[in-house]
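In: the amino acid sequence is not available; the structure is as follows:
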């Protein structure tokens, strides 16, 4: 964990938006420690109780930055977020400036209470029964729901001019307390430069955004490690569409709906975008992050190794040994290379004896057991970022079974990979 209350300064210029114009601003980044265990919530008021004076001070500093329309990096249970006031266009613009984020990529709005949620919704909106069940079970938590957007309340920069807005209530005590202290909804994508792997520790954020934000709250490593699951239950057919798999699994969503709706005929079908259906209009003009642009990519190119799924008809798999032996000649035949491997601890590839090859250094990072994808989810982004820190020339990552958290893992891996290879053993 990063030392608390120690400011670090990087002399760079950052385009901050003020009064509609971009002006150069040098920032000194403070990394402030927060103890999540010192934060609890009064169930009757949804207000935080904070027993640690240091944590209260850190949260107060961060909340003041938000109120002053400055972005703040903070932990959530999924990944670290880069937050700004959601209902202020100038504040939200700073998120896009810091990240280098395309303007047609919408933001998720985070709330600290149901009262704050209802304050954002059109008065005419009637909450679907499916949403009531999902909110009761998964909020606070890693589930984002699409709601109709009230253009008189939600700035168009948040929704990328779409008619819906994505909203969630984080379960991380530091995130929820920050929103409550600011007393305003907070828009927050992941706290990284656009396109890079999402950060799961404050140190990940500091390496990337030092000098670009004033405050990073360090609340420890994220427990989930992947972004929230995004669900659209607003369509006329009543079906639940998972637009982005994430921290809440499709299996869990299906189970809650089946248990909560007595008549089996009324249980909505759960569909996963790109697995169960395609929507070209949605992909061209997404209503939620992570659908249009390449994401999660480290500096080194990533090759996805398919070890279980059958290859396309026109593809002949290579043996694992021959692929590894030929890799140097394919990448950099005239000089030494470092090869990063993200492998499952007990898989065939993970337990394979790597060949000894002149000019090749292997750098392994274990993603956890085959049968525990929740561990792999927590370790995926840290693995990509850690291997990048070792300056590897290429990263190999093996396929994960697409059940439970594995669906979200493979969603991220496919977007990070520049190439896919099929191998056999």
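Out: Cool, got the structure. Since the structure is predicted, the reported quantities are computational estimates derived from the model, not experimental observations.

In: please count neighbours and contacts with C-alpha atoms only from this point.
Out: Will do.

In: touching, residue 89 and residue 160? I think so.
Out: No - counting by CA atoms under 8 Å, residue 89 stays clear of residue 160, with 11.8 Å between them.

In: would you map the strands across the stretch 301-425 of the chain?
Out: Using DSSP state E, counting those that start in this stretch, the strands of the stretch 301-425 of the chain run over 302-306, 318-319, 337-343, 360-366, 394-398, 419-424.

In: also this one, for the comparison:
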């Protein structure tokens, strides 16, 4: 199969592929997703095959309007309506109880709930409208690898496995959406993202659980990223927790006989002597740019170098840093540089 790259001017052609049951990757403000008609079971099955994704890992359904959600979900709560008004379109995914047999088990992982999102990308919203169907959209990458933030990342992983890619340039946020479970009595964040717990609590006026990011080996996850290995490059990532740890981390790197990777903000890169055997990748100036560039940096060392070990900067575990550290910890397998 030849994978064709489409521009936003070619949305009708890309939508026709989705209508025909083909797979088309699409841009969002977070990462690129792998789209298929959410009501076409055969198409959804192809998503799992193309990614090499476990079949009990549920998919997020991307919609262009609230009315589509109401076709499938049980009546929305007042909290859900407030959050939709505040954050859609945007990087917030919400899990709702479904009407009986509303979506195929291939979409929901066999659960009676499903996750819905209204992405903040005009090209993708136009694609969904043109296809006249909601589309599933896991990250458009090989399962377990760093998520794609450009069309080129998608092409690297899935060329020849999918029919098309809608290219709208690099994504703006760089880490996947916040996943909020609204199918239980107390709202719970199952995956942190750009929409923070504090922002959600301010809108709905009630506390949100935040420590439910993992499930056991025999459990079916309600959201992506809770059970299986995610975001991992081929290289081993070591998290450098504090700014004052960098001199020792770089001294250790200098003693290694192999090339090393260093991912850090410009302040760290400028204020420390980077050894000759280390290749730098700038994460920019702050947590916003670091989140946007994290996956791109991991992919850079995977595809363009022979780096086997990467030192990567940590951020404070709050706000957007909560999402960044969630992804970085999974990329590193919870491995931290020890001083």
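Out: Thanks, I have the structure now. This structure is a prediction, so every number in the text was calculated from the model and none was measured.

In: ok, the counterpart of residue 232 of the first structure in the second structure to residue 95 of the second structure distance?
Out: Under the alignment by TM-score structural alignment, residue 232 of the first structure pairs with residue 181 in the second structure. Noted for residue 181 of the second structure: a distance of 5 Å to residue 95 of the second structure, by CA to CA, to the nearest Å.

In: now residue 324 of the second structure
Out: Here the distance between residue 324 of the second structure and residue 95 of the second structure works out to 22 Å (CA to CA).

In: which stretches in the stretch 101-250 of the first structure count as strands?
Out: In the stretch 101-250 of the first structure, strands defined by DSSP E, counting those that start in this stretch lie at 108-110, 143-148, 164-168, 186-187, 215-218, 229-232, 240-244, listed in chain order.

In: what residues in the second structure pair up with the fifth one?
Out: Spelled out, it's strand 215-218 of the first structure. Residues 164-167 of the second structure are where strand 215-218 of the first structure lands when matched by TM-score structural alignment.

In: next one: the second one
Out: Counterpart in the second structure of strand 143-148 of the first structure, with TM-score structural alignment as the criterion, is residues 92-97.

In: quick one: the matching stretch to the first structure mean distance?
Out: In the superposition with the first structure, the average deviation recorded for stretch 92-97 of the second structure is 0.6 Å (mean CA distance after the TM-score superposition for the first structure).

In: can you tell me what sits against that stretch?
Out: Counting contacts by CA atoms under 8 Å, 6 or more residues apart in numbering, the residues outside stretch 92-97 of the second structure that touch it are 60, 73-74, 76, 112-118, 177-183, 193-195.

In: can you flag the buried ones in those?
Out: Under a neighbour-count criterion of 16 or more other CA atoms under 10 Å, the subset of the contacts of stretch 92-97 of the second structure counted as buried comprises 60, 73-74, 112-118, 177-183, 193-195.

In: name the residue closest to the centre of the second structure, please.
Out: Within the second structure, the residue whose C-alpha comes closest to the C-alpha centroid is residue 176; the distance, by CA atoms, centre = their mean, is 2.9 Å.

In: for that one, give me its contacts.
Out: Applying CA under 8 Å, 6+ apart to residue 176 of the second structure gives the contacts 30, 31, 91, 193, 194.
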